[in-house]
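Coordinates for the following, if possible.
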Amino acid sequence: MSDLARVHIEELRLSGYRAFENARLQLDDLTVLVGRNGAGKSTLIDALEFVRDALSDSLANALERRGGVQALLHHGAREAKELAVVIRLRLSRQYLAAVLHRTELPAPQSILADDATVTYGFRIGPTRGGLGFEVKKEVAHAAYQHFTRAGRGDWRFGGVVMPHGVRATSRDALALPFAAEHAALWRALLDALKTSVRAYSLSPSAIRAEPPVSGASILNRSGGNAGDVLHHLERNKADAAWINKHLAAITPGIVRVRSETAAGRRLIRFHQRYNKSKTAGVVFDVGDMSDGTLRCLAILLALRQKPTPALVCIEEVEDSVHPAALGVLLDAIAASTSRCQVLLTSHSPEALSHPSVTPEQVRVVEWREGSSQLFKLSPGAEEMSRPPRSVGRLLRTNALFTAKDSERVEGDFFAAP
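As a prediction, the model looks like this:
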């Protein structure tokens, strides 16, 4: 798909999910989460992945990977008996047209009149005795279509209960995959949610392991298949040149990075300039490179991977990266927001001082009154972080003051905007 055929995630809502009793995260093209260790930054990213996992695999497996429904329920000052997750996203006309082109599903002509803003979410809770779980409610809203599912697996499309053959198979299954078999809009929504989020907690040791060739074009969470993704991107000269240009600025002396294959394993080789020569004279493998260089390479690959996800989430973007290299990396991230959204977590004043980080893009996560809460900056902090000052300067002086009220959902949790 072209860059115009994009999915834009506008909002995440959480209720009773781990440390969050009630939270509403609005996402920009670039969003930066700031907060102390254990405040809940990673939980927000996990919730986005949870929806993806529940739809691309199954709700049961997504819960099991996280320790079961009881492990996810909020146990703060107010214990939650149910948890709910809602995502609001915008599907471009081009994206919808691409889905219609490859399917023969029915769709009204109005589906291509404009971008479609869709709100999708579900509420689940433990069964009696706490040994299992069930879907209490599942809702999808669009401007001109909707389905609502509650109770024993029935779901409604435009207010009409659909035939038995397209119900969810059981109380512990989501209905959206079944709805997607019958209508183009829900197919587009399902495809978007299954591919929209890629989150990274990168491990240089996993990258150094150089696993067997897999042919994957999507970077995995640890970055361990970086060689495969690099090999895939090398087929496009523009992608390869973009990665080489930024990596050379991050680690002076590197001319290019290339993938190779030996004994069934995908290798990564760094070609470095020798003395003042303009050509590569020395070749290093991943074992010779610093953690910072390997993390930067993986982030560049995540930003350029194909197909491009709607949202790339990078935890602790500054980890092991020199402040000068961090500036180059953030330049690359800012330039990539025309292709995908980026969500960063950071504790670094240097990262928050980058010109691309504006006060409106910063969300502060804090533990207050027995739960994690999400805040925008206070009006005073926003004003104090305008150029030539920065958000990073406020963080360095412990003056990153938040708005009085947290970002939360008021009224109907599943309401469309």
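
only C-alpha atoms for contact and neighbour calcs from this point on.
Noted.

Distance from stretch 18-38 to the middle of the chain?
Stretch 18-38 sits 12 Å away from the centroid of its parent chain (CA atoms, centre = their mean, to the nearest Å).

Likewise for stretch 326-334?
18 Å.

How about stretch 307-326?
So, by CA atoms, centre = their mean, the centroid of stretch 307-326 is 12 Å from its chain's centroid.

Mind jotting down where the helices sit in the stretch 51-200 of the chain?
59-65, 69-72, 93-102, 176-179, 184-195 (DSSP state H, counting those that start in this stretch).

so can I have JSON lines of those helices showing mean neighbour count?
Output for these, formatted as JSON lines (neighbours: other CA atoms under 10 Å):
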{"stretch": "helix 59-65", "mean neighbour count": "16"}
{"stretch": "helix 69-72", "mean neighbour count": "20"}
{"stretch": "helix 93-102", "mean neighbour count": "17"}
{"stretch": "helix 176-179", "mean neighbour count": "22"}
{"stretch": "helix 184-195", "mean neighbour count": "22"}
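
Now show me the structure for the sequence below, then we'll compare the two:
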Amino acid sequence: MLEKIEIHGLRHFEKYCVKTNGLTVFFGKNGTGKSSIATAFRLLSAIAARSLADWTEVFSNTGALFHFGPEETKEIILSVKRGKESYSVTLAQDPKDSSRLILRREKLVIPHHTDNTQFETIEVKTGERESIFGVPMDGKTHDVYPLMQEMSRWWIGSLLPAAIRSPEKNDTGRVLYPTGKNLEACLIYLAENSPEAFQKITQAVTEIEPEFISFVVIQEGTEKFLRWESKKRPVLMPAQYFSEGTLRTLCYAVLFVSDDLPEAVVIDDIETALDEEHILVLMRLAADAGKRTNLILTTRSETVAKCAGPALMQI
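Predicted coordinates for the structure are as follows:
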């Protein structure tokens, strides 16, 4: 199980340690570094998945990643501890292209492949843009280091309302996308394969939507659709017709009740577009999810902070 992430030289943090122990809620005002915690997880997951170049292209300004800028802070160091295994990486701006990052150094400590009681340390100076330990691009798993594979599966939320309202048609629904695009597929999957989890979601919607009666799965030819029955409207409604707050709540609820959670789930500003009723429902589900995975939330909401209880970390 993931134990901690150490951050050196990243955005707000000259030095900081994120300890993970089930549900952890970081509470603070704007500018205190909450989003920098999510950024550390995103960076590490992108490195493990061999998509660092794609991530930095989306981020667009790598100079903003360095504490006081790349002229003052020459390197970013991120470290992961997971049981007896560990991984650390040193990042720097590419001297030939300031819009890109390079991996200056990597160090991986893992069980020796012939004896799990012994550990080997592999340290390399790469100067490359992608991890030599990362998940192979061809998807084969026989050469994948388990720690890196797990890091590549971390769920770091970036829900996009437009994506949620444009459902993915060709998806199994087993794992919610961080954008929320396959929400409908996930709800259908749970309705058909996990009645107990689906009942929790139905109950959550009942608490926050006065019009809601129940969900209905409709099959038309080979395609299935999710609809909901309203107390006021005579026709069944698509899930995408819920408000943004309810759609976000649904996405997080689907994630929290999933039986296939990655070892780290990170949600930055979980309170976005949610009112107090949404938050109360979600935090109840989050407390249960925190028993099965490391759930890291950041927030400015007093309500979220109050619900967090002993999981609260002031930042």
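
Redo the helices of the stretch 51-200 of the first structure as TSV? Include distance to Pro307 of the first structure.
Formatted as TSV, these follow (distance: least, CA to CA, whole Å):
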stretch	distance to Pro307 of the first structure
helix 59-65	23
helix 69-72	31
helix 93-102	13
helix 176-179	21
helix 184-195	9
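
Map Glu315 of the first structure onto the second structure.
Using TM-score structural alignment, the partner of Glu315 of the first structure in the second structure is Asp268.

what about the closest residue to its match other than its chain neighbours, is that helix, strand or coil?
Using CA to CA, 6 or more residues apart in numbering and skipping residues adjacent in sequence, the residue nearest Asp268 of the second structure is Thr298, 4.9 Å away. Of the three states, Thr298 of the second structure takes strand under DSSP: H, G, I helix; E, B strand; the rest coil.

Quick one: residues contacting Thr298 of the second structure.
With contact set as CA atoms under 8 Å, 6 or more residues apart in numbering, Thr298 of the second structure has these partners: 25-27, 34-35, 267-270.

Let's see that with 6 Å instead.
Thr298 of the second structure makes contact with 25-27, 34, 268-269, according to CA atoms under 6 Å, 6 or more residues apart in numbering.

now the counterpart of it in the first structure: how far from Ile218 of the first structure?
Aligned by TM-score structural alignment, Thr298 of the second structure pairs with Thr345 of the first structure. Noted for Thr345 of the first structure: a distance of 21 Å to Ile218 of the first structure, by CA to CA, to the nearest Å.

what's the answer for His231 of the first structure, then?
With CA to CA as the criterion, His231 of the first structure and Ile218 of the first structure are 11 Å apart.

Show me what Ser42 of the first structure aligns to in the second structure.
With TM-score structural alignment as the criterion, Ser42 of the first structure pairs with Ser35.

ok, and the closest non-adjacent residue to that match?
Asp268 (6.2 Å).

Quick check: the residue nearest to Tyr274 of the first structure when sequence neighbours are not counted vs His271 of the first structure, distance?
Take Tyr274 of the first structure and drop its neighbours on the chain: the residue closest to it by CA to CA, 6+ apart is Gly281, 4.9 Å away. Separation of Gly281 of the first structure from His271 of the first structure (CA to CA) stands at 7 Å.

between the two, which one's more packed in?
Each of Gly281 of the first structure and His271 has its neighbours counted (other CA atoms under 10 Å); His271 has more, 19 against 12.

what sits against that one?
Neighbours of His271 of the first structure in contact, by CA under 6 Å, 6+ apart: 254-256, 280, 282-283.

Likewise for Phe215 of the second structure?
So Phe215 of the second structure contacts 227-228 (CA under 6 Å, 6+ apart).

Quickly find the element holding it.
For Phe215 of the second structure, the host element (DSSP states H and E) is strand 212-220.

which residue of the second structure sits farthest from its center?
The centre of the second structure is farthest from one residue, Pro234, which by CA atoms, centre = their mean lies 37.7 Å away.

Assign a three-state SS to it, would you?
Applying three-state DSSP: Pro234 of the second structure is coil.

Leu83 of the first structure - nearest residue in space that isn't next to it in sequence?
Gly16 (4.5 Å).

make that Asp275 of the second structure, sorry
Gly245 (7.4 Å).

Looking at the first structure, name the residue matched to the one you found.
Per TM-score structural alignment, Gly245 of the second structure is aligned with Gly292.

What is the neighbour count of Glu6 of the second structure?
17.

my guess is it meets Lys19, correct?
No. Taking contacts as CA atoms under 6 Å, Glu6 of the second structure lies outside contact range of Lys19: 8.4 Å.

returning to what we had before: now the contacts of Thr298 of the second structure as a markdown table including neighbour count and secondary structure?
Output for those, formatted as a markdown table (neighbours: other CA atoms under 10 Å; DSSP: H, G, I helix; E, B strand; the rest coil):
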| residue | neighbour count | secondary structure |
| --- | --- | --- |
| Val25 | 27 | strand |
| Phe26 | 24 | strand |
| Phe27 | 23 | strand |
| Lys34 | 23 | helix |
| Asp268 | 22 | coil |
| Asp269 | 19 | coil |
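
Who's the closest spatial neighbour of Ser45 of the second structure, skipping the chain neighbours?
In space, Ser45 of the second structure is closest to Ser152, 4.7 Å off (CA to CA, 6+ apart).

mind checking how far the counterpart of that neighbour in the first structure is from Leu344 of the first structure?
Matched to the first structure by TM-score structural alignment, Ser152 of the second structure sits across from Lys194. Computed as CA to CA, the Lys194 of the first structure to Leu344 of the first structure distance reads 21 Å.

what do you get for Leu233 of the first structure?
23 Å.

Doesn't the residue nearest to Leu83 of the first structure belong to a helix?
No. Secondary structure of Gly16 of the first structure (three-state DSSP): strand, not part of a helix.

Can you verify my assumption that it contacts Gly76?
No. In this structure Gly16 of the first structure lies outside contact range of Gly76 using CA under 6 Å: 9.2 Å.
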